[in-house]
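> model the following, please.
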Amino acid sequence: MTQTQFRELSPDAEELQPILSGLFDEYAARYGDFFSRQKEEELTEWYLPPQGLFIVLERDGEIIAMGAYKAFDAQTAELKRIWTRRDQRRQGLALVILQELERRALRAGYQQVYLTTGFRQPEAVRLYLAHGYQPQFDIYRDPESYALPPFDGRLRFTKPLSITATADAS
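Below is the predicted model of the structure:
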């Protein structure tokens, strides 16, 4: 019998490194060094409770997907690192991670979530639009145009959190 569960980890946990490497390898394949000039320093403590969280989804003890949030401001959690291993895709796991992050952010006291995705990630854009995220950009514009000044390549979304919406996700 297959068993799936969430587990909290520190983002610098050794067992997380292979899936993080997969994420960063995919970013490199899609974007080359486009985002390297704007690379932000990420601190482990940003993703530790109570202001942050890093979770993995495991199936039979194997990490298959991940996601995180950190404080964007006092009322807003910024979702980060939502990713599914390539061999586990097309099972709705990104949505499972997204909903769990929303539920936990609400429980931690956040009132809304914010996230960005890259201009070459149409599957992520579709996921967020289909699940109540409000784009902060023109969805009808060619996404590649967001790689040109005055833009920075990131497509921004926001979503208010509500008890009803996150209860439906549990």
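
> switch to C-alpha atoms for all contacts and neighbour counts from now on
Noted.

> in contact with Thr84, which residues?
64-66, 93-94 (Cα atoms under 8 Å, 6 or more residues apart in numbering).

> now with 10 Å?
19, 22-23, 56-57, 63-67, 90-94, 97 (Cα atoms under 10 Å, 6 or more residues apart in numbering).

> next: Leu53.
8-11, 45-47, 67-71, 77, 79-80, 101, 104-105, 108.

> this one as well, want them side by side:
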Amino acid sequence: MTHATELTVIHVPVSDPRVRPLLQELGDEYSRRYGKDAHGEISRYPDEEFTASHGGVLLLLLEHGEPVAGGAFRRYDATTAELKRIWTHSAHRRRGLARRVVTELEREATARGYRRIHLTTGPRQPEARGLYLATGYTPLFDTEADPETIGPLPFEKHLPATATHRATHRGKAAQP
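You can find the predicted model right below:
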């Protein structure tokens, strides 16, 4: 497991050159797993959706200045963030980095007033399914069913309200 002091968390735009390896490797891996070019799916959402001004964020974990993991969320609705593009570089897997990315994204979503996280993962991504189950996400599908018969596997997690958020938004919907 990586020590937290060895990693730096940064927020970056999709256009940052350090994001390129994330998106390239993710697209390549999805293409192998699903047997079709997945790079179009990776770029399906406009880059702006992953910026603070649009209710989103993209973050990278850097080790010695190099990206080793990352992920993002976008605004799903007024109170919900949608996790996207959770990734760990293939040379750095099995170190708990994806868990750290999810924790950082949850922290950021909570700070922005989101009350819930929604996400989907693919049926051929058992590592992702395991990650979300292990980090407290509720599956919104029959976990006993063959994932291939379900399609995208949806999950959700309700986030704790912060003291500031409760005082500011008492009785109102959260505004990210």
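
> buried subset of the contacts of Leu53 of the first structure as a PyMOL selection?
Buried residues among the contacts of Leu53 of the first structure (16 or more other Cα atoms under 10 Å), as a PyMOL selection:
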select buried, resi 9+10+11+46+47+67+68+69+70+71+77+79+80+101+105
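
> thinking again about what came up before, which of the contacts of Thr84 of the first structure sits closest to Thr116 of the first structure?
Gly67 (13.1 Å; Cα to Cα).

> quick one: secondary structure of whatever residue of the second structure lines up with the closest one?
In the second structure, the residue paired with Gly67 of the first structure is Gly71, using TM-score structural alignment. What DSSP: H, G, I helix; E, B strand; the rest coil gives for Gly71 of the second structure is strand.

> how about Phe119 of the first structure, what does it touch?
Counted by Cα under 10 Å, 6+ apart, Phe119 of the first structure has contacts 30-31, 125, 142-147, 152-155.

> what do we get in the second structure for it?
With TM-score structural alignment defining the correspondence, Phe119 of the first structure maps onto Pro123 in the second structure.

> residues near the closest residue in space to that match that isn't next to it in sequence, how many?
In this structure, Pro123 of the second structure finds its nearest non-sequential neighbour in Pro147, 4.8 Å apart by Cα to Cα, 6 or more residues apart in numbering. Look at Pro147 of the second structure: counted by other Cα atoms under 10 Å, it has 18 neighbours.

> helix or strand for the nearest residue to Gly70 of the second structure once chain neighbours are set aside, which one?
Spatially, and ignoring its direct neighbours in sequence, Gly70 of the second structure is nearest to Leu60 (4.2 Å; Cα to Cα, 6+ apart). Using DSSP states H and E, Leu60 of the second structure sits within strand 57-63.
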